[in-house]
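K.L.:
Sequence and predicted structure below; questions after.
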Amino acid sequence: MLRQRLLVALIAIPLLTALVHLGGWPWAVTVSLILLAAAWEYTHLIRRIGFSPSPGWIGLMILGFLGDGMAFLPGSRVAELTLTLAPPMALVWFWWIRRTEHPVADWAFTAAGGLYLGWLGRSFVWLRNLPDPHGRWWVAFVLFTTWAADTGAYLVGRRWGRHRLAPQWSPGKTWEGFFGGCLAGMGVGAVLGFFIELGAGPGALLGLLIGSLGTLGDLSVSVLKRRAGVKDSGNLFPGHGGVLDRLDSLLWSGMLAYLYAHWIQGF
């Protein structure tokens, strides 16, 4: 398992690094494809539970939010239009056109998926669109602190984990692994803090927040997988699971970092 994880990381990290460096539309298209793949996995999880969300409507919401993230004109209202038009139109679709068995629940899962993936995922486009070189370093900060926290939690939990964190949702997670992930996030955050003009202390604090709150994103997807009776959301990445498995922590971390950069740093 660990060997597979390392092999995937050796391929994925240089590729993502190159795309982050390019920025612009290549990065936005990459984020879009990743989120659309996650939306497909999400719909299959919900269908295993017994409901029928629409991947098409989720995809439209995702593209609407990302389109807003790429809108360079001041006063862009793409996100507002997406939130205003997509949910009611999707409800009409389920209730009067598709006439599914559970139209309201199907609509609710569709709207939730679009908001979760699109609204949070948009932060990676926002962060990269910060003035260079800040945009590159902020995205790199989120990616590497989140990966460090995930890796630290995995290694510490595997070696010393004894006390279950949330056995009813994710039996493999332990408190020891949680604290190991927090420490790893703090360490990497302290180092990378210099590159985004945070400094070691604020960088470590943001790394701690990413390491701890990212666990909530992980657990939220674990709840769905538990209800669906599957271990992973997909099998695209050997040793890592599916796309949604890799995004569960990153989505929360990206939005947290953007809010920090926007509210505290003034970008």
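P.N.:
Okay, I see it.
K.L.:
use CA for all of it now, contacts and neighbours both
P.N.:
Fine.
K.L.:
hey, which helix is longest across this protein?
P.N.:
helix 200-228 (DSSP state H).
K.L.:
The helix or strand just after that one packs against which elements?
P.N.:
Remark: after helix 200-228, the chain's next helix or strand is helix 243-259, criterion DSSP states H and E. Helices and strands touching helix 243-259, by 3 or more Cα pairs under 8 Å, 6 or more residues apart in numbering; DSSP states H and E, are helix 24-49, helix 120-128, helix 134-160, helix 200-228.
K.L.:
Might you calculate how far helix 243-259 sits from the centre of the chain?
P.N.:
Put simply, helix 243-259 sits 3 Å off its chain's centre (Cα atoms, centre = their mean, to the nearest Å).
K.L.:
Could I get the buried residue list for that helix?
P.N.:
By 16 or more other Cα atoms under 10 Å, the buried positions in helix 243-259 come out as 243-258.
K.L.:
how far does the longest helix of the chain sit from the chain's center?
P.N.:
For helix 200-228, the separation from the chain centroid amounts to 10 Å (computed by Cα atoms, centre = their mean).
K.L.:
Could you tell me the angle between that helix and helix 243-259?
P.N.:
Counting by axes from the mean of the first three to the mean of the last three Cα atoms, to 10 degrees, helix 200-228 lies at 150 degrees to helix 243-259.
K.L.:
Can you list the buried residues in the lengthiest strand in the chain?
P.N.:
Scanning the chain for the longest strand, with DSSP state E as the assignment, gives strand 170-174. For strand 170-174, the neighbour count (16+ other Cα under 10 Å) marks Ser170, Gly172, Lys173, Thr174 as buried.
K.L.:
which other residues reach that strand?
P.N.:
Residues from elsewhere that reach strand 170-174 (Cα atoms under 8 Å, 6 or more residues apart in numbering): Gly157, Gly161, Arg162, His163, Arg164, Leu165, Ala166, Pro167, Leu219, Ser222, Val223, Arg226.
K.L.:
Now the buried members of those residues.
P.N.:
Buried by 16+ other Cα under 10 Å: Gly157, Gly161, Arg164, Leu165, Leu219, Ser222, Arg226, out of those.
K.L.:
Could you point out which of those residues is nearest to Trp138?
P.N.:
Nearest to Trp138 among the buried ones among the contacts of strand 170-174, counting by Cα to Cα, is Leu219 at 24.6 Å.
K.L.:
measure the closest one to Pro167 for me?
P.N.:
Going from Leu219 to Pro167 by Cα to Cα, to the nearest Å gives 11 Å.
K.L.:
now swap in Gly203 and tell me
P.N.:
31 Å.
K.L.:
Check Ser233 too.
P.N.:
18 Å.
K.L.:
same check, this time on Tyr258
P.N.:
From Tyr258 to Pro167 the distance is 31 Å (Cα to Cα).
K.L.:
The structure to be compared is supplied as follows:
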Amino acid sequence: MFKQRVITALVLAPLMVIGIFFLPLKQFAIFIAAIATIGAWEWANIAGYERRWGRVAYALMVFVCLYISARVLRIRPELLVYYLAVGALWWIVAFALVKRYPGGTSLWTSRPVRGALGLCVLVPMWVGFMHLKVQPHSSLLIIFVMLIVWGADTGAYFSGKRWGNTKLAPHVSPGKSWAGFWGGLATAALVAILFGLGLDRWLQPLSRDDYLQMLLIAVITMVVSVLGDLVESMMKRHRGIKDSSSLLPGHGGVLDRIDSMAAAVPVFALCIHLLDWGFGQ
């Protein structure tokens, strides 16, 4: 298993780096849409569509929604904030669903509802990535949000392993603890401070307000990234499966690797849009 994980990571890592940081805008849009479409194929399984044709049909529907969104936003770019707001509002609803679980499943147990929830995850993720890609120093923004999510994951793992006695959501993900949550939050804040110090030294001077905004964005993004992980765990637990698929040997499915990022990116993008904040502005 460990050997499979390493081999898969060695293959995927350079592909992701090239796709995210070096592709031009149009090719980047297609790359992220491809990831979202594969994620949709897996989400269809989580939603209860067991037959292959049903999963393929759902994935095609999500791809069509992404294409329509691209056309709409090209003509009406002011609608961007509504796409991102829908993504952010969904995670508020998701918090309530996770908090009530195993109660409240009657609200979302039907396949069409779970399918609609997948749209609320995957379409805003694509829109969020596209918004980041067109910003000044877009690679730095994408690195920043990735470091927040990965740093929070790392901090949560070590603090949870050391002090994790009180469970965060025992009915959804017994492995997560409040100690892990606070450790992840502290790590995300540290990432924001260190990243800000690097920007201040090598890119542009940062004011106290800039640092405060970075901290605020990092904290909000981290909290939502945890929800992304919990929501997928809740859906899989309800469905009775361990992984979203077996596409990535040793890692499960694509959704298992991007669940936190799918939640974090649209909220991060909405924050920088509303605060009119970014690098080089």
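P.N.:
Good, I have the coordinates. Everything quoted here is computed from the prediction, not taken from an experiment.
K.L.:
Now the TM-score, please.
P.N.:
The TM-score (TM-score structural alignment, normalised by the length of structure 1) is 0.75; 241 aligned residues with a Cα RMSD of 3.4 Å.
K.L.:
ok, back up a step: give the other helices and strands that the longest helix of structure 1 contacts.
P.N.:
Here helix 200-228 of structure 1 touches helix 24-49, helix 134-160, strand 170-174, helix 175-192, helix 243-259, going by 3+ Cα pairs under 8 Å, 6+ apart.
K.L.:
what sits up against the last one?
P.N.:
Spelled out, that is helix 243-259 of structure 1. Residues outside helix 243-259 of structure 1 that contact it (Cα under 8 Å, 6+ apart): 34, 37-39, 41-42, 117, 120-121, 123-124, 126-127, 138-139, 142-143, 146, 206, 210, 213-218, 220-221, 232-234, 236-237, 240.
K.L.:
Leu10 of structure 1 is nearest to which of the helices and strands packed on helix 243-259 of structure 1?
P.N.:
Taking these one by one with Cα to Cα, helix 134-160 is closest: 12.7 Å.
K.L.:
Only the buried residues of that closest one, if you could.
P.N.:
Residues 134-157 are the ones in helix 134-160 of structure 1 that count as buried (16+ other Cα under 10 Å).
K.L.:
Equivalent analysis for stretch 93-103 of structure 2, please.
P.N.:
Neighbour counts over stretch 93-103 of structure 2 (16+ other Cα under 10 Å) mark Ala94, Phe95, Leu97, Val98 as buried.
K.L.:
so how far is that stretch off the chain centroid?
P.N.:
Centre-to-centre, stretch 93-103 of structure 2 and its host chain are 18 Å apart (Cα atoms, centre = their mean).
K.L.:
in structure 1, what residues pair with it?
P.N.:
Counterpart in structure 1 of stretch 93-103 of structure 2, with TM-score structural alignment as the criterion, is absent.
K.L.:
And for stretch 173-180 of structure 2?
P.N.:
So stretch 173-180 of structure 2 sits over residues 170-177 in structure 1, by TM-score structural alignment.
K.L.:
The matching stretch against structure 2, how far on average?
P.N.:
Following the fit onto structure 2, the mean deviation recorded for stretch 170-177 of structure 1 is 0.8 Å by mean Cα distance after the TM-score superposition for structure 1.
K.L.:
chain center to that stretch: distance?
P.N.:
The answer for stretch 170-177 of structure 1 is 20 Å, by Cα atoms, centre = their mean.
K.L.:
now stretch 109-121 of structure 1
P.N.:
From the chain centre to the centre of stretch 109-121 of structure 1 is a distance of 11 Å (Cα atoms, centre = their mean).
K.L.:
list the buried ones in that stretch?
P.N.:
Judged by neighbour count using 16+ other Cα under 10 Å, the buried positions of stretch 109-121 of structure 1 are Phe109, Thr110, Ala111, Gly113, Gly114, Leu115, Tyr116, Leu117, Gly118, Trp119, Leu120, Gly121.
K.L.:
what residues are up against the nearest residue to Arg226 of structure 1 once chain neighbours are set aside?
P.N.:
Take Arg226 of structure 1 and drop its neighbours on the chain: the residue closest to it by Cα to Cα, 6 or more residues apart in numbering is Trp169, 6.3 Å away. Residues counted as contacts of Trp169 of structure 1 (Cα under 8 Å, 6+ apart) are Leu219, Ser222, Val223, Arg226.
K.L.:
helix or strand right after the helix or strand where Leu63 of structure 1 lies?
P.N.:
Of the helices and strands defined by DSSP H and E, Leu63 of structure 1 is found in helix 55-69. As assigned by DSSP H and E, the chain's next helix or strand after helix 55-69 of structure 1 is helix 78-92.
K.L.:
got the angle between the helix or strand just after that next one and helix 120-128?
P.N.:
Using DSSP H and E, the helix or strand that follows helix 78-92 of structure 1 in sequence is helix 103-114. Angle between the axes of helix 103-114 of structure 1 and helix 120-128 is 20 degrees (criterion: the same axes, to 10 degrees).
K.L.:
Taking helix 55-69 as reference, get the angle to helix 103-114 of structure 1.
P.N.:
Using the same axes, to 10 degrees: helix 103-114 of structure 1 against helix 55-69 is 40 degrees.
K.L.:
what residues does helix 103-114 of structure 1 touch?
P.N.:
39, 42, 46, 51-55, 57-62, 87, 90-91, 94-95, 100.
K.L.:
one more time with 7 Å, if that's ok
P.N.:
39, 51-54, 57-59, 61-62, 87, 90-91, 94-95 (Cα atoms under 7 Å, 6 or more residues apart in numbering).
K.L.:
returning to that earlier point: now, the most widely separated pair of the buried ones among the contacts of strand 170-174 of structure 1?
P.N.:
Gly161 and Arg226 (20.7 Å).
K.L.:
Which one of the contacts of helix 103-114 of structure 1 is nearest to His21 of structure 1?
P.N.:
Distance to His21 of structure 1 across the contacts of helix 103-114 of structure 1 (Cα to Cα) is lowest for Ile62, with 22.9 Å.
K.L.:
how many neighbours does the closest one have?
P.N.:
Using other Cα atoms under 10 Å, Ile62 of structure 1 is surrounded by 28 other residues.
K.L.:
roughly how far apart are it and Val78 of structure 1?
P.N.:
Here Ile62 of structure 1 is placed at a distance of 11 Å from Val78 of structure 1 (Cα to Cα).
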